[in-house]
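Novice: Sequence below, structure please.
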Amino acid sequence: MSVFDVLQERGFIAQVSHEDEIREMLEKKKITFYIGFDPTADSLHVGHFIALMAMAHMQRAGHRPIALLGGGTGMIGDPSGKDDMRKMLTPEFINHNIECFKKQMSKFIDFSDGKALMVNNGDWLLSLNYVNLLREVGTHFSVNHMLAAECYKKRWDKGLTFFEFNYMIMQAYDFYTLHKNYNCVLEMGGDDQWSNMLAGVELIRRKDQKPAFCITCKLLTTSDGRKMGKTEKGALWLDAEKCSPYDFYQYWRNVDDSDVEKCLALLTFLPMEEVRRLGAYKDEKINEAKKVLAYEVTRLIHGQEEADKAVKATEALFGGGADMENVPTLEISEADKTAKLVDVLTAQKVFGSKREARQMIAQRGLYLNNAAVEDAEFALTPELFAEDGGVLIRKGKKKYYRIVVK
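Specialist: Take a look at the predicted model:
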């Protein structure tokens, strides 16, 4: 079975530019391919993880990945799927984010001994001469064809700036540069990048008359088409500081039953026989499959130790266990032992605002030591911490925190 078959069986592949040629190439040759990552935040999120898993499968099959970090394209911003223009980012912000990405990617991709490359498109895009670019690349792009691209259609009514209009050209030029410098012949990425990726394929084929290809991966969506990886705090980040391993574990532990098999196939390296066996579970038994999914994904992202802690914390909270050591802990000062609970939980980022906290109390969705908090002005007391040194908070049905004094 070739890596193309592996990716297809596991549900990665959405669209391909030249399927027969790609199949033959991946069966007979070891190639260099790339996936681009624009550093718009200081952490990768679970949407990026789909791309990293596809990259890892390719590397395991002997192909060489290039992780392209968008130090140049990040200065423009991809308009794909956006109703409004992205916020313009500073070079300092972009460079900081790139360093964060490098650390995270190294957990999943082996960059030792030239087995994979990590490059920054700012190295060539930021020094481009505009007139030279127009002469060298612009002649190969049809404005009519570009305006028909899906990545621009959503912005058409609100107005698409010339600034953003250039993004497709920049991404195509990336592929052309990687092809020229590293013999890169394949671009991979999310399905929302199809138009941009095709532009690079066509640029290489027109300008150099050499083969180039692209494969898009399916976006991570629920069975009813909604985007996965969104939490009440925003994106499901891979950085433990932005999303704790416990919260990360709980997200996968609570996915819809209908999404379990798909997530096991895309987000773990479990053999497909095991994926299908677990995915076939029904009713209460599907919870066993969810435990496997949550553990395997958390282990890949945060390591086995953190995954084990997340399991122990979950068992302590939901299984009647006595070990509360691994439950997410909020540390407060002695002075805060008499503070209003709403103030403490807002300061600890359990809630985004005091208003949000008060609304949950009004809906009887906030619990302290298993008793509903009914008064938004409720204040902590030293006596609450006397028994075991901590106070257990439940937010909604399944979010638990333990408040302790430093």
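Novice: Could you use CA atoms for every contact and neighbour count after this?
Specialist: Fine.
Novice: How far off centre is stretch 25-41?
Specialist: Taking the mean of its C-alpha atoms, stretch 25-41 sits 17 Å from the chain's own mean (C-alpha atoms, centre = their mean, to the nearest Å).
Novice: To clarify, my last question referred to stretch 143-154.
Specialist: Chain-centre distance of stretch 143-154: 26 Å, with C-alpha atoms, centre = their mean.
Novice: got the end-to-end distance for it?
Specialist: 17 Å (C-alpha to C-alpha, to the nearest Å).
Novice: List the contacts of it.
Specialist: Residues outside stretch 143-154 that contact it (C-alpha atoms under 8 Å, 6 or more residues apart in numbering) are Pro79, Ser80, Gly81, Lys82, Asp83, Leu160, Phe165, Asp192, Gln193, Ser195, Asn196.
Novice: quick one more, to check against the first:
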Amino acid sequence: MTQTSLESTNPALAEQRNDASFESLWQELNWRGLVHVSTDEGALEEALAGDPLVYYCGFDPTAASLHLGHLVQLLTMRRIQLAGHRPLALVGGSTGLIGDPRPSSERTLHTPEIVAGWVDSLQNQIKHYISFDGDSGATMVNNLDWTQGVSAIEFLRDIGKYFRVGTMIKKDIVAKRLNSEEGISYTEFSYQILQGFDYLQLFRQYGCTLQFGGSDQWGNLTSGTELVRRAENAHVHALGTPLITNSDGTKFGKSEGNAIWLDSELCSPYAFYQFWLNQSDADVIDRLKVFTFRTREEIAELARSVEEEPFKRAAQRALAWDVTSLVHGEEATHKVIEAAEAIFGKGEIAEIDEPTLNAVSAELPRASVPASEATAVRLLVDTGLVKSNGEARRAIKDGGAYINNAKITDGEAVLTEADWLHGKFLLIRRGKKNLALVHRS
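Specialist: Down below sits the predicted model:
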């Protein structure tokens, strides 16, 4: 169902501003590296500098959460909105049932019930990043609203007649699939017609004149501009943002093959913060431009720190703070920072809540030990922090072994109930940086 009276769930929106040092929004978008390809550049720059326009970006519900690639689009939506233009946030209840073609193989088709649930989930996430209030308040739309009542004959007669197969098969992704061993189904081949239909419908219903998305969607974006031109004899705009890659050419936003999700249940705030904190010196300034609202002057100062004092990692800390606070809130960001400090002895570890402790310790060596047998010597050995009981006793004697940040003085005593964090965990440390987690069996 189309929704027009939503409220944002993010108080940070009120603090966001475009950079006043730029003469135009177009200049800032270019400086931030958000323009990869567009229709008539001069006309689009003029349109963005003129009277408020209506624009849209689409998000297909192919999973229960948005990820970092979507965050690029959400923040671009917000920057354009801050310039006084009105966004339409489209969640594809119909296109999500099909899925845009992937480079390698056909997508798995999910049931309408699953897709409908994902639509709701994505709509709730999108509300966090754009405003639904005021003259430039956003409108949430679902393309299932205008496709589910259209028959196949109507679709072919009224929409399909404007598309030329010769043009459609030249689209990069379609051409790759046609030349692959698996080929491409008519279902996925037709995706670009459905997306073009979205643009035509939004042009007719809302006067929408700009669509944008990732540059890998350029074929689908221009399907819409061409359909509006043929069906309505009108010229509308399309903008493709670049795909974000690391300086070494690898795909950005992947961790061991998994996307960095915006949902805290799929990617914890701690893991999310660490992802940004671990950005390389070669990438961090570009990330600040794309993913934060820091000004050109502020980012220039952080770039200086990268050059002159890289060991301080000021740029990475600023990036991690800004993006984690935006996505998960300042309170959660404070928690993960405090938790990271606490496990290395700079804070009170007992104050870390269980989900954060689990996230912080996710990559640590682990061991499972019965509470009745939990002595410091055994814990050090079972977790692999030492190789033998004798080595464990020497570490304790030398004052270099800790349980929950408390120095161990008696390696043979069984730990008490009060020692177990949340009744089930013990954090073991040898020296300053060698850590492990014990789980109560």
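Novice: quick revisit: dump the contacts of stretch 143-154 of structure 1 into CSV; add secondary structure, neighbour count and distance to Glu241 of structure 1 as well.
Specialist: What follows is these, written out as CSV (DSSP: H, G, I helix; E, B strand; the rest coil; neighbours: other C-alpha atoms under 10 Å; distance: C-alpha to C-alpha, whole Å):
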residue, secondary structure, neighbour count, distance to Glu241 of structure 1
Pro79, coil, 22, 28
Ser80, coil, 22, 28
Gly81, coil, 14, 27
Lys82, coil, 13, 27
Asp83, coil, 16, 29
Leu160, coil, 17, 35
Phe165, helix, 19, 35
Asp192, helix, 16, 28
Gln193, helix, 20, 29
Ser195, helix, 19, 35
Asn196, helix, 21, 33
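Novice: Pipe these into TSV and attach distance to Val297 of structure 1 per row.
Specialist: Listed next are the contacts of stretch 143-154 of structure 1 as TSV, based on distance: C-alpha to C-alpha, whole Å:
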residue	distance to Val297 of structure 1
Pro79	30
Ser80	28
Gly81	27
Lys82	29
Asp83	32
Leu160	38
Phe165	37
Asp192	24
Gln193	25
Ser195	30
Asn196	30
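Novice: how close does the counterpart of Asn124 of structure 2 in structure 1 get to Leu238 of structure 1?
Specialist: Alignment note: Asn124 of structure 2 maps to Lys103 in structure 1; criterion TM-score structural alignment. For Lys103 of structure 1, the distance to Leu238 of structure 1 (C-alpha to C-alpha) stands at 11 Å.
Novice: and these two? which has more neighbours close in?
Specialist: Taking other C-alpha atoms under 10 Å, Lys103 of structure 1 and Leu238 do not tie; Leu238 has more neighbours (22 against 11).
Novice: Identify the residues contacting the residue most central in space within structure 2.
Specialist: The centroid of structure 2 falls nearest to Leu68 when counting by C-alpha atoms, centre = their mean (2.3 Å). By C-alpha under 8 Å, 6+ apart, Leu68 of structure 2 lies in contact with Gly253, Ala259, Ile260, Trp261, Leu262.
Novice: Over to His45 of structure 1?
Specialist: Shown in contact with His45 of structure 1 (C-alpha under 8 Å, 6+ apart): Gly229, Ala235, Leu236, Trp237, Leu238.
Novice: picking that back up, show me the contacts of Leu68 of structure 2 that map onto strands.
Specialist: Among the contacts of Leu68 of structure 2, the ones falling in strands (DSSP state E) are Ala259.
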